[in-house]
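Visitor: structure here, sequence nowhere to be found:
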């Protein structure tokens, strides 16, 4: 699979920015069927950096209910916390 199909988009939030500054981690939304080895290869190929560790978090889809009856649902997702090697970094919005 190409890295464009594995890495869906970067997560930009306060928690992601703090992880990037403190522990040199970048957080991505990834394809639901991607594993850690594929994610590591995709990040290294796309950004030309060295990845030391990949942690994966899944959130299952949720059903929203009102008065006991399911009315809608919230889709699930899969995130990858990618730890980069010392000295490497990925710039998303620097200098904007």
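Guide: Thanks, I have it. The structure displayed is predicted, hence computed values, not measured ones.

Visitor: every contact and neighbour count from this point should use C-alpha atoms.
Guide: Noted.

Visitor: which residue comes closest to residue 62 once chain neighbours are left out?
Guide: Excluding its sequence neighbours, the residue lying closest to residue 62 (CA to CA, 6 or more residues apart in numbering) is residue 74, at 5.1 Å.

Visitor: let's bring in a second model and compare:
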């Protein structure tokens, strides 16, 4: 897989900004079939930084019941996979600066 298929989009949240400042970590939504080695090489190739570690979190899809008055609607919430990438000391990603 190419790095454009592995890295879907960066995850920009308040927790992510605290991790970036404190522990030099960045979060990404990644492809569901990508493993840690592929994620590490994709980040290094895309941004030209050194990666020390990759932690992966998988959220499984959920089945939900929505109520509208007396009607019950059945649906689902899609799952996702995200990766917390720890950068090596001295490495920095600038695409999130100023957001």
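Guide: Nice, I can see it. Note that the structure is a prediction, hence the values are computed from the model and not measured.

Visitor: tell me how they score on TM after superposing.
Guide: The pair, once superposed, lands on a TM-score of 0.92 when counted by TM-score structural alignment, normalised by the length of structure 1; 95 aligned residues with a CA RMSD of 1.5 Å.

Visitor: show me what the residue nearest to residue 62 of structure 1 aligns to in structure 2.
Guide: Aligned counterpart of residue 74 of structure 1 in structure 2: residue 77 (TM-score structural alignment).

Visitor: go ahead and confirm its match touches residue 65.
Guide: No. Between residue 77 of structure 2 and residue 65 there is no contact under CA atoms under 8 Å: 10.4 Å.

Visitor: which residues of structure 2 fall in strands?
Guide: For structure 2, the strands defined by DSSP state E cover 7-10, 25-30, 51-59, 62-68, 71-77, 80-87.

Visitor: out of those strands, which one sits most buried?
Guide: strand 25-30 (a mean of 22; mean count of other CA atoms under 10 Å).

Visitor: what angle sits between that one and strand 80-87?
Guide: Angle of strand 25-30 of structure 2 versus strand 80-87, following axes from the mean of the first three to the mean of the last three CA atoms, to 10 degrees, is 150 degrees.

Visitor: mean deviation of strand 25-30 of structure 2 from structure 1?
Guide: Taken over the aligned residues, the distance from strand 25-30 of structure 2 to structure 1 averages 0.2 Å (mean CA distance after the TM-score superposition for structure 1).

Visitor: residue 24 of structure 1 versus the closest residue to residue 3 of structure 1 other than its chain neighbours, what's the distance?
Guide: Nearest residue to residue 3 of structure 1, sequence neighbours excluded (CA to CA, 6+ apart): residue 42, at 4.5 Å. Using CA to CA, to the nearest Å, residue 42 of structure 1 is found at 18 Å from residue 24 of structure 1.

Visitor: isn't residue 58 of structure 1 right up against residue 81?
Guide: No. In this structure, residue 58 of structure 1 is not within contact of residue 81 by CA under 8 Å, at 11.3 Å.
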